[in-house]
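**Student:** With the sequence up front, the predicted model follows.
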Amino acid sequence: MENPAKYTASVSIGGNAHGPVAAGHGITITSTGAADPRPESPAADLSAVHRVVLTTDIQGSGRHDNAGQRHLRRVLAESLAAGAAELGPQVDMFDRGDGTLVVLPETVTVVVTLDTFVEATARALREHNRAASADYRVDVRIAVHEGLVDRVGAQWSGAPLVHVARLVDAADAKRALATAADACVALVLSETAMQVVDQGYCRVGPSAYRPIPLSVKETSGRGWLRLL
């Protein structure tokens, strides 16, 4: 008899992708075509709780037709599920069209996010790309930030979510990933997340990152880029 799943991460894939997608170790991602009976997050509201937040964006998704975009989103969902499977606790993921917003549990630090979640997600993407043709390759930008957020029901809000969305759209990150044939992920850290790397806590140190300008909508500043 197979062992029951230990952990679950719910992701709405959206579009015309139907049916459950199994990925990782006992993680199920359910498309919007079938209602998921599990709540996306605990019912109790939360205010000013500290979380690591992460957002993703598929590079160049607009070049694909509907079938191609369904493929891109499915591969991204499976790769994120592989990352979530390495963490253990419940991970909240929310569909954002050609990307996903991820709010990690309070026990998950920036160190664990980078060393475990991001690395496992990138590893799953690389495995897919090794067997995929150029048309089905999936390259992703991932941004990481941390700060105080609020949750009402299953919905998260707060300035960190806005800032991480700006980081993932940094023009230099898009250009770097587009010209890097041997990379499938452009990882962009906020100044706050980069401080953790600077202290030497992560497996990959600060020398692997370079500063990039951030000027997206009303946000200006700096991010830190590493290609994986």
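**Tutor:** Alright, I've got the coordinates.
**Student:** Please make it C-alpha for all contacts and neighbour counts, starting now.
**Tutor:** OK.
**Student:** going on from the longest helix seen in the chain, what's the next piece of helix or strand?
**Tutor:** Secondary structure of the chain read by DSSP state H shows that its longest helix is helix 66-87. Toward the C-terminal end, the helix or strand that comes next after helix 66-87 (DSSP states H and E) is strand 92-95.
**Student:** returning to what we had before: show me what the longest helix of the chain is packed against.
**Tutor:** strand 20-23, strand 27-30, strand 46-58, helix 119-131 (3 or more Cα pairs under 8 Å, 6 or more residues apart in numbering; DSSP states H and E).
**Student:** Second structure follows, compare the two:
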Amino acid sequence: MAYVTDPDRRVLVAVDMESYSGRDNVLQHRAQLAFQEVMTTACEELGFDRTAWVIQQGGDGELAILPPGTSERAVVTRLTPVLDRLLREHNRGLSSEARIRLRVGVHEGPVHLDGANGYPSEAVVTVCRLVDSPQLKAALRQFPGAAVVLIVSDRLYHDIVRQYQDLRPEHFRQVTARLPEKNFEAVAWIYVPGESIPAPDAIPAPPGLIRDHPDDGSDPERIDRKGPGPRPQPTGSGQVFQDIRSRGIGAFGNGNSISVSGRPEDLDAWGSPR
């Protein structure tokens, strides 16, 4: 039996494209070209030598083993925001079926680069499972305007995100990534560039709110509403609008007041895939 050489500890990046298999041949061809252009441009902007990456292509994405000395901090905190910006530029004006949206996973660990049919490594398996987890796919669906979502291993979150805070730690959502059919389960952290907000349980609930559904995480679309109480009356020259569901700040003329009664807590879908 061949002697097993010592592994190399490397930063690992797995990238997967949303809805690739649903495209026809022409759109798959265009998507692959655009994917390579975006990845190359992002690496050039960040000063990464992509020619030194050990890459295993997958058609709809890639597994990349980065060279020794690569900054974990730069990969974790800078790669995804740059990809998000580049993809937003690329996707502008394209139909929904032609747009490219990516799931990105980052992990690190020992890797054998001399495998006979790939790269033997538990760390490689983990980063691929993370990027394929239902929790990450749900996060990308939850924000249709997002171009990229990131998932990092628990170790990298605590070693990089919490320690250096180049990205705000509270904008990451802790999940348990599960793939039961693969016998995989791991704590990880999800970040959506430009659209992340604190977890719902970190936001104090306004007084007087009751649940339409039990707060057991079983319904990712649950909405809070106010319990019974006296209806407010108009005062002065203004008007009072009650039981209006609004997703943003609204204005109904001068001197009016609004009672907003609905607040969706969509982020629960990250932990409970649809």
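**Tutor:** Perfect, I can see it now. Everything numeric here is computed off the predicted structure, so don't read it as measured data.
**Student:** circling back to that earlier point, okay, the helices and strands packed on helix 66-87 of the first structure, which one's buried deepest?
**Tutor:** Highest mean neighbour count among those (mean count of other Cα atoms under 10 Å): strand 27-30, with a mean of 22.
**Student:** show me what contacts residue 94 of the second structure?
**Tutor:** By Cα atoms under 8 Å, 6 or more residues apart in numbering, the contact list for residue 94 of the second structure is empty.
**Student:** That one matches what in the first structure?
**Tutor:** Per TM-score structural alignment, the equivalent position to residue 94 of the second structure in the first structure is residue 132.
**Student:** go on, residue 19 of the second structure?
**Tutor:** So, by TM-score structural alignment, residue 19 of the second structure is matched to residue 60.
**Student:** need the strands for the second structure, in chain order.
**Tutor:** For the second structure, the strands defined by DSSP state E occupy 8-17, 54-57, 61-65, 102-111, 148-153, 173-179, 184-191, 209-211, 223-226, 240-244, 257-260, 263-264.
**Student:** Pull out the buried residues from stretch 203-217 of the first structure.
**Tutor:** Residues of stretch 203-217 of the first structure classed as buried: 206, 209, 212, 214-216 (neighbour count, 16 or more other Cα atoms under 10 Å).
**Student:** Over to stretch 17-30 of the second structure?
**Tutor:** Buried-residue list, stretch 17-30 of the second structure, by 16+ other Cα under 10 Å: 17-18, 20, 27-28.
**Student:** Need the residues that contact stretch 207-214 of the first structure.
**Tutor:** For stretch 207-214 of the first structure, contacts defined as Cα under 8 Å, 6+ apart pick out 166-167, 170-173, 220-226.
**Student:** What is the neighbour count of the residue found closest to residue 191 of the first structure once you drop the neighbours it is linked to in the chain?
**Tutor:** Closest residue in space to residue 191 of the first structure, ignoring its immediate chain neighbours: residue 223 at 6.2 Å, by Cα to Cα, 6 or more residues apart in numbering. For residue 223 of the first structure, the count of nearby residues is 29 (other Cα atoms under 10 Å).
**Student:** repeat for residue 219 of the first structure
**Tutor:** 12.
**Student:** And residue 147 of the first structure, by the same measure?
**Tutor:** Quick note: residue 147 of the first structure (other Cα under 10 Å) scores 16 neighbours.
**Student:** What residue in the second structure is paired with it?
**Tutor:** The alignment partner of residue 147 of the first structure in the second structure, by TM-score structural alignment, is residue 109.
**Student:** ok, back up a step: dump the strands of the second structure to CSV, plus distance to residue 122 of the second structure.
**Tutor:** Listed next are the strands of the second structure as CSV, based on distance: least, Cα to Cα, whole Å:
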stretch, distance to residue 122 of the second structure
strand 8-17, 11
strand 54-57, 16
strand 61-65, 13
strand 102-111, 8
strand 148-153, 13
strand 173-179, 15
strand 184-191, 11
strand 209-211, 42
strand 223-226, 40
strand 240-244, 51
strand 257-260, 49
strand 263-264, 38
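**Student:** quick one on the thing from earlier: and the contacts of stretch 207-214 of the first structure, which are buried?
**Tutor:** With burial judged by 16+ other Cα under 10 Å, the buried subset of the contacts of stretch 207-214 of the first structure is 166-167, 170, 172-173, 222-226.
**Student:** Mind putting the residues you listed into JSON lines with distance to residue 141 of the first structure?
**Tutor:** Converted to JSON lines, those look like this (distance: Cα to Cα, whole Å):
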{"residue": "166", "distance to residue 141 of the first structure": "12"}
{"residue": "167", "distance to residue 141 of the first structure": "9"}
{"residue": "170", "distance to residue 141 of the first structure": "10"}
{"residue": "172", "distance to residue 141 of the first structure": "11"}
{"residue": "173", "distance to residue 141 of the first structure": "7"}
{"residue": "222", "distance to residue 141 of the first structure": "16"}
{"residue": "223", "distance to residue 141 of the first structure": "13"}
{"residue": "224", "distance to residue 141 of the first structure": "12"}
{"residue": "225", "distance to residue 141 of the first structure": "10"}
{"residue": "226", "distance to residue 141 of the first structure": "10"}
